[in-house]
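> Quick one: sequence plus predicted model below, questions after.
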Amino acid sequence: MQYETLAIPDVVLLTPKVFGDERGFFMETFRQSEFEQHCGNYQFVQDNHSLSAHGILRGLHYQLEKPQGKLVRVTRGEVFDVAVDMRQSSPTFGQRVGVTLSEENKQLLWVPPGFAHAFYVTSVEAEFQYKCTDYYNPGDEYCIRWDDPTLAIEWPLVGAKPPRVSEKDGQGESFVDAATFT
């Protein structure tokens, strides 16, 4: 596995070694000891799997009381994945980073606790899988608007049409009004 720190050094792009032949392929997607060496000492407690159609945007989500680190990947289709630093004490507070994750590139993204996270589906549909360092806590949900002008995320919107978002995500807060980590 190759580990690459991004513009926000705590966010790490993982590229697995893929061994393939006429029968298909094999790859290791997670190894605790290597993950700890490159990303930190985290334990995962919950795995999630979603299916989303073209043009769907989920996020920007985070939890304050029980912040979740997420190791995310796409097993079918393609998404544009974004992490926003919500830690006031961080030199990269308010900055964001985005990468394309797909079944072709087989890359994973480590989004540590203290970040808001979102993804936008650029393929016909996408299956998105991720490991979490803490449990989902329905009373501890926060959301920032996908089109927040302060963050100015350059989403690769198909046909320049607004994405489809849930009612809850459509009511997300602006970054300047959002609750943050100290």
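That came through fine. Numbering: from 1, shown residues only.
> from here on, contacts and neighbour counts on C-alpha atoms
Noted.
> Next SSE downstream of the longest helix anywhere in the chain?
The residue-count maximum for a helix in the chain (DSSP state H) belongs to helix 32-39. Using DSSP states H and E, the next helix or strand after helix 32-39 towards the C-terminus is strand 46-53.
> and here's the other structure:
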Amino acid sequence: MCTHASTAENSIAKIGQKLYPFIADQFAELHKYNEKDPNGHRFSLLFELVENLQHEFESLRNYEVKLVFPSVQLVFNTKDNPDFTPSVNIQELQYLTQKKEVLIKHLIDEIECEATALKLHKSHPIHSVIFIFKDSFFPEKTEWHTTLAIWNRTCTCFAKATNTLANQDKLSSYLNHLHGTK
């Protein structure tokens, strides 16, 4: 087992078992509040943005919990297996998660603008959702991506896993080009 395995487990637990459920609870609180105090068409854009945000967040969470986090753990837990070849490219997974995170950032910015335009009181639960993303989600995700980049530069098992797949992809692409297939 790689020495980075415990750090990976801690980071994954912090995001997947603490932060993500807390954010899901914030969405639930917001929906409860909106059911008690529906505000009609004046808030329709805000509700649409919140629904889009929740959808993107849940999609990212599922993607990471079911694919990214297990893939990272697998790389670290198979360090002593010289024949191990990863089935996914962690760098590609990271790129895709970052694209989702950028979309989430844009949605948070739009929600914040709309909440300001609607002059919602600071006690409105939408501000809790905005705060948790800005204060916890984005800093945690930045730390996670930084840690992945460090592992890729400094950890032999992690670098081996990402480089093996990159080389396989290049070889596969080259062979497909030779044979005229895609």
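Looks like it came in fine. What you see is a predicted model; the values in this text were computed from it and never measured.
> Can you calculate the TM-score here?
The TM-score (TM-score structural alignment, normalised by the length of structure 1) is 0.22; 77 aligned residues with a CA RMSD of 6.1 Å.
> So for the longest helix of structure 1, what gets flagged as buried?
Neighbour counts over helix 32-39 of structure 1 (16 or more other CA atoms under 10 Å) mark F35, C39 as buried.
> For the particular helix or strand that has S172 of structure 2 in it, which helices and strands make contact with it?
Assessed by DSSP H and E, S172 of structure 2 sits inside helix 156-179. Judged by 3 or more CA pairs under 8 Å, 6 or more residues apart in numbering; DSSP states H and E, the packing partners of helix 156-179 of structure 2 are helix 69-77, helix 138-154.
> Report how many residues lie close to M27 of structure 1.
Per other CA atoms under 10 Å, the neighbour tally for M27 of structure 1 reads 12.
> brain fart, R61 of structure 2
The number of residues near R61 of structure 2, taken as other CA under 10 Å, comes to 19.
> now Y62 of structure 1
26.
> For the stretch of helix or strand it belongs to, buried residues please.
Under the criterion of DSSP H and E, Y62 of structure 1 resides in strand 57-63. Of all the residues in strand 57-63 of structure 1, those buried under the rule 16+ other CA under 10 Å are L57, R58, G59, L60, H61, Y62, Q63.
> so can I have a markdown table of those residues showing distance to Y120 of structure 1?
Formatted as a markdown table, the buried residues of strand 57-63 of structure 1 follow (distance: CA to CA, whole Å):
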| residue | distance to Y120 of structure 1 |
| --- | --- |
| L57 | 4 |
| R58 | 7 |
| G59 | 9 |
| L60 | 10 |
| H61 | 13 |
| Y62 | 16 |
| Q63 | 20 |
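> and the angle for the strand holding Y62 of structure 1 with strand 46-53?
160 degrees (axes from the mean of the first three to the mean of the last three CA atoms, to 10 degrees).
> Quick one: list the elements packing against strand 57-63 of structure 1.
Short answer (3+ CA pairs under 8 Å, 6+ apart): strand 57-63 of structure 1 packs on strand 115-121, strand 141-143, helix 167-170.
> Repeat the analysis, applying 7 Å as the threshold.
Applying 3 or more CA pairs under 7 Å, 6 or more residues apart in numbering; DSSP states H and E, one finds that strand 57-63 of structure 1 contacts strand 115-121, strand 141-143.
> okay, those, which one's buried deepest?
For these, the largest average neighbour count (mean count of other CA atoms under 10 Å) is found in strand 115-121, namely a mean of 26.
> which residues are in contact with that one?
Residues from elsewhere that reach strand 115-121 of structure 1 (CA atoms under 7 Å, 6 or more residues apart in numbering): 52-62, 78-86.
> of the helices and strands packed on helix 156-179 of structure 2, which approaches L30 of structure 2 most closely?
helix 138-154 (19.9 Å; CA to CA).
> contact partners of the closest one?
If you take CA under 7 Å, 6+ apart as the criterion, helix 138-154 of structure 2 is touched by F158, A159.
> list the buried ones in that helix?
For helix 138-154 of structure 2, the buried set under the neighbour-count rule, 16+ other CA under 10 Å, comprises F138, E140, K141, W144, H145, L148, A149, W151, N152.
> quick one, the strand holding Y62 of structure 1 and strand 115-121 angle?
170 degrees.
> Secondary structure element holding H106 of structure 2?
Going by DSSP H and E, H106 of structure 2 is part of helix 90-117.
> and F69 of structure 2, what does it touch?
By CA under 7 Å, 6+ apart, the contact list for F69 of structure 2 reads I12.
> Among the helices and strands packed on helix 156-179 of structure 2, which comes closest to S59 of structure 2?
Closest approach to S59 of structure 2 among those (CA to CA): helix 69-77, 14.2 Å.
> Pull out the buried residues from the closest one.
Neighbour counts over helix 69-77 of structure 2 (16+ other CA under 10 Å) mark F69, S71, V72, Q73, L74, V75, F76, N77 as buried.
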